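Engineer: Generate a structure from the sequence data that follows.
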Amino acid sequence: MTLVMGILNVTPDSFSDGGQFLGLDEAIAHARALAAAGADIVDVGGESTRPGATRVTPEIEQERVLDLIRAVAAPSAPRVSIDTMNASTALAAVAAGARIVNDVSGGLADPDMLRAVATTDADIVVQHWRGHSADMYARARYDDIVGEVIGELGVRAQAAMDAGIARERIILDPGFGFGKEPADNWRLARELARLTVQGHRVLVGTSRKRMIAEVAGSREKDKDLATAVTSVLAAQAGAWAVRVHDVASTRLALRTWRTWAGSGEGS
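Structural biologist: Alright, predicted model coming up:
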């Protein structure tokens, strides 16, 4: 069963929803709306990683996310994930109730990240990454996009295990949109199954990204429809979870596919 991770950015500058949920009450309400729409996980981010984004300090990041995590993390609620590249934020978020650390840098941005997560019982998402948002496209050069992403993710997964994180706690993310041109992303998407058979859970995040906009155009509802299609295709390729802005459309798409395939009503 492919899980749905709902995106909740409490930032002023994220590429799609920046500035929408800066207030704590608004953020809590959106977390609950994501849960009501069927999110299995709510991914909370306090630092934008859009192309060209300027980094913020861990202190600012934590001011944005910790009270929110404390308010929404509960046994009866969706799991909370913290989207961060900072070890100190990861530790504080896990102490506040987060169960997953989603590091888009795969532990490369902060040399303490993997060792920090190893001291907790949280899972970690290790994403493919070739540099910070300010210049990520400078490194978007590949001879074999699929083979290189799989190989570089394997190196990061081994680094996580060497730091003391058990294999079953490691989730891989191919990093759609991060240091990749749209054509690279689609090549990677077509061969996603080569990654999902490597033995780790795989998270896929295409939601509203430039690769999607080039197909769907600029209207949000069209981008969400295209995202739902890619979510089904990712699920067919063996993805453990998909990370999306609009949970309802993706949940419906996954349920429809599973009903079509005769594998039940759930997604």
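
Engineer: When you work out contacts or count neighbours from here on, use the C-alpha atoms and nothing else.
Structural biologist: Will do.

Engineer: Tell me the helices and strands packed up against the strand ranked longest in the chain.
Structural biologist: Counting by DSSP state E, the longest strand found in the chain is strand 3-9. With contacts defined as 3 or more Cα pairs under 8 Å, 6 or more residues apart in numbering; DSSP states H and E, strand 3-9 has these neighbours: helix 24-37, strand 41-45, strand 241-244, helix 247-260.

Engineer: What lies in contact with it?
Structural biologist: Identification of contacts with strand 3-9 by Cα atoms under 8 Å, 6 or more residues apart in numbering yields 17-18, 21, 27, 30-31, 34, 38-48, 240-247, 250-251, 267.

Engineer: So how do I select the buried members of those residues in PyMOL?
Structural biologist: Here is the PyMOL command that picks out the buried ones among those, judged by 16 or more other Cα atoms under 10 Å:
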select buried, resi 18+21+27+30+31+34+38+39+40+41+42+43+44+45+46+47+48+240+241+242+243+244+245+246+247+250+251+267
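
Engineer: how deep is residue 230 tucked in, by neighbour count?
Structural biologist: Other residues lying near residue 230 total 21 when counted by other Cα atoms under 10 Å.

Engineer: and residue 51, that's in a strand?
Structural biologist: No. Using DSSP: H, G, I helix; E, B strand; the rest coil, the assignment for residue 51 is coil, not a strand.

Engineer: Could you count how many residues lie near the spatially closest residue to it that is not a sequence neighbour?
Structural biologist: Distances taken as Cα to Cα, 6 or more residues apart in numbering put residue 133 closest to residue 51, at 4.7 Å, once the chain neighbours are dropped. Residues lying near residue 133 (other Cα under 10 Å) number 18.

Engineer: quick one, what contacts residue 133?
Structural biologist: For residue 133, the contact set (Cα under 8 Å, 6+ apart) comprises 49, 50, 51, 52, 53, 54, 178.

Engineer: mind checking how far it is from residue 187?
Structural biologist: Between residue 133 and residue 187 the distance is 22 Å, computed by Cα to Cα, to the nearest Å.

Engineer: roughly how far apart are the nearest residue to residue 49 once chain neighbours are set aside and residue 182?
Structural biologist: The shortest distance from residue 49 to any non-neighbouring residue, by Cα to Cα, 6+ apart, is to residue 133 (5.8 Å). To residue 182, residue 133 is 16 Å away according to Cα to Cα.

Engineer: My guess is residue 37 contacts residue 248. True?
Structural biologist: Yes. Residue 37 is within contact range of residue 248, at 5.1 Å (criterion: Cα atoms under 8 Å).

Engineer: Which one of those two is surrounded by more residues?
Structural biologist: For residue 37 versus residue 248, the count of surrounding residues by other Cα under 10 Å is larger for residue 248: 21 against 17.

Engineer: Now show me the structure for the sequence below, then we'll compare the two:
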Amino acid sequence: MGVVNVTPDSFSDGGRWIETGAAVDHGRELVAAGAGVVDVGGESTRPGAERPSAQEERRRVVPVVAALAKEGVVVSVDTMRADVARAALEAGGAIINDVSGGLADPQMPALVAESGVPFVVMHWRGHSHDMQSKAVYDDVVAEVCAELRERVGALRGAGATADQLVLDPGIGFSKTAEHNWELLAGLEEVVGLGHPVLLGTSRKGFLGRVGRREGDERPLDARAVATATTSARAARAGVWSVRVHDVTATVDAIDVTTAMGELPAGLAPHPSQEPKQLRTAGGPERG
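Structural biologist: Predicted coordinates for the structure are as follows:
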């Protein structure tokens, strides 16, 4: 899953793709590099970020979704707002990727049930302005799994089907670096919940700091190898897809992991876990 941030303030590449034409071109580049899904978002979720208005988010996102979908790209919309998600689906979007797992907007669960599209349920404890104050766990893997189960139950209760739901452990969201590493080590437990899993580690701060002295952090554009390493780890654990900025490096890492016989061909070690809606729509076999 390749990332297109149509925002002025994303932590990684804010402002680079804010114009519709540039964002669409970047989406095409990600597909050419090997992305099976392009994830388009109009709201930064970096720590401390302020939310744009719903109108502004729609203005940023919908034209990009429409243009890419018209070219046959499988597009995911990265939003916490049901009205933005609805507009993106009407424009041709195929997946809703909600970092709040349906908690930020009480209208989202009903839209998920009504639309029938795949829905990414990320582990979430609060908005960007204060989420890191909630990074408190006794056992982060067990608690993230329990809270994801709770969200699945709530969404099923609202009418969503089990085969719509994709889980995301929420690396970096209400998590310290230590929590992130523990979750990566425990990915099999997340996969064991029985749903496809999406993992997003790309360019995040804990990868910039790993192995470095304090204050000597890798620049954002120098984290492709560290990201690709976590992508290979995710593939070995059986995830469905990884959400990355640098698609080529991750494709290479997956290809090498596959060549070493550490997972079956393709990114998804368990093809049965491909979201049903993408299989029936002729979507990618590997995300």
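
Engineer: And the residue mapped onto residue 158 of the first structure from the second structure, how far from residue 264 of the second structure?
Structural biologist: Under the alignment (TM-score structural alignment), residue 158 of the first structure pairs with residue 153 in the second structure. In this view, residue 153 of the second structure and residue 264 of the second structure are 31 Å apart by Cα to Cα.

Engineer: repeat for residue 119 of the second structure
Structural biologist: Using Cα to Cα, one gets 25 Å for the distance from residue 119 of the second structure to residue 264 of the second structure.

Engineer: the more surrounded of these two?
Structural biologist: Legend: neighbour count by other Cα under 10 Å for residue 119 of the second structure and residue 264, higher for residue 119 (27 against 17).

Engineer: correct me, but that one touches residue 99?
Structural biologist: No. Between residue 119 of the second structure and residue 99 there is no contact under Cα under 8 Å: 10.3 Å.

Engineer: For residue 11 of the first structure, see how far away the counterpart of residue 58 of the second structure in the first structure is.
Structural biologist: Aligning on TM-score structural alignment places residue 58 of the second structure opposite residue 62 in the first structure. Shown here: residue 62 of the first structure relative to residue 11 of the first structure, a distance of 11 Å by Cα to Cα.

Engineer: what's the overlap in contacts for the two?
Structural biologist: With contacts defined as Cα under 8 Å, 6+ apart, the residues shared by residue 62 of the first structure and residue 11 are residue 46.

Engineer: Residue 135 of the second structure corresponds to which position in the first structure?
Structural biologist: Structural alignment (TM-score structural alignment) places residue 135 of the second structure against residue 140 in the first structure.

Engineer: How about residue 109 of the second structure?
Structural biologist: Correspondence of residue 109 of the second structure to the first structure, assessed by TM-score structural alignment: residue 114.

Engineer: which residues in the stretch 1-150 of the second structure form helices?
Structural biologist: Using DSSP state H, counting those that start in this stretch, the helices found in the stretch 1-150 of the second structure span residues 20-33, 54-70, 82-90, 108-115, 140-157.

Engineer: could I get these as a markdown table with distance to residue 187 of the second structure?
Structural biologist: Putting these into a markdown table (distance: least, Cα to Cα, whole Å) gives the following:
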| stretch | distance to residue 187 of the second structure |
| --- | --- |
| helix 20-33 | 26 |
| helix 54-70 | 31 |
| helix 82-90 | 28 |
| helix 108-115 | 25 |
| helix 140-157 | 8 |
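
Engineer: Nearest to residue 228 of the second structure, out of those helices?
Structural biologist: Of all the helices of the stretch 1-150 of the second structure, helix 20-33 sits nearest to residue 228 of the second structure, with 13.9 Å by Cα to Cα.

Engineer: equivalent range in the first structure for the closest one?
Structural biologist: The aligned range for helix 20-33 of the second structure is 24-37, by TM-score structural alignment.

Engineer: Provide the contact partners of that stretch at residue level.
Structural biologist: Contacts with stretch 24-37 of the first structure, where a contact means Cα under 8 Å, 6+ apart, come from 6, 8, 10, 20-21, 42, 67-68, 71-72, 77-78, 247-248, 251.

Engineer: 7 Å - rerun?
Structural biologist: With contacts defined as Cα atoms under 7 Å, 6 or more residues apart in numbering, stretch 24-37 of the first structure is touched by 6, 8, 21, 42, 68, 72, 78, 247, 248.

Engineer: from these, which single one is nearest residue 259 of the first structure?
Structural biologist: Nearest member of the contacts of stretch 24-37 of the first structure to residue 259 of the first structure, counting by Cα to Cα, is residue 248, at 16.4 Å.

Engineer: check contacts around that closest one.
Structural biologist: 37, 38.

Engineer: Save the helices and strands packed on strand 3-9 of the first structure as CSV, and put in distance to residue 193 of the first structure too.
Structural biologist: Formatted as CSV, those follow (distance: least, Cα to Cα, whole Å):
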stretch, distance to residue 193 of the first structure
helix 24-37, 28
strand 41-45, 23
strand 241-244, 14
helix 247-260, 18
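
Engineer: Any idea which of the ones you listed gets closest to residue 229 of the first structure?
Structural biologist: Among those, the nearest to residue 229 of the first structure by Cα to Cα is helix 247-260 (7.1 Å).

Engineer: by how many degrees do that closest one and strand 3-9 diverge?
Structural biologist: Comparing the axes of helix 247-260 of the first structure and strand 3-9 via axes from the mean of the first three to the mean of the last three Cα atoms, to 10 degrees yields an angle of 170 degrees.

Engineer: Could you list the buried residues of helix 247-260 of the first structure?
Structural biologist: Buried, per 16+ other Cα under 10 Å, within helix 247-260 of the first structure: 247, 248, 249, 250, 251, 252, 253, 254, 255, 256, 257, 258.

Engineer: sorry, back to before: please tell me how far the residue nearest to residue 49 of the first structure sits from residue 227 of the first structure.
Structural biologist: 22 Å.

Engineer: what secondary structure does residue 267 of the second structure sit in?
Structural biologist: coil.

Engineer: Touching, it and residue 236? I think so.
Structural biologist: No. With contact defined as Cα atoms under 7 Å, residue 267 of the second structure does not reach residue 236; the gap is 9.0 Å.
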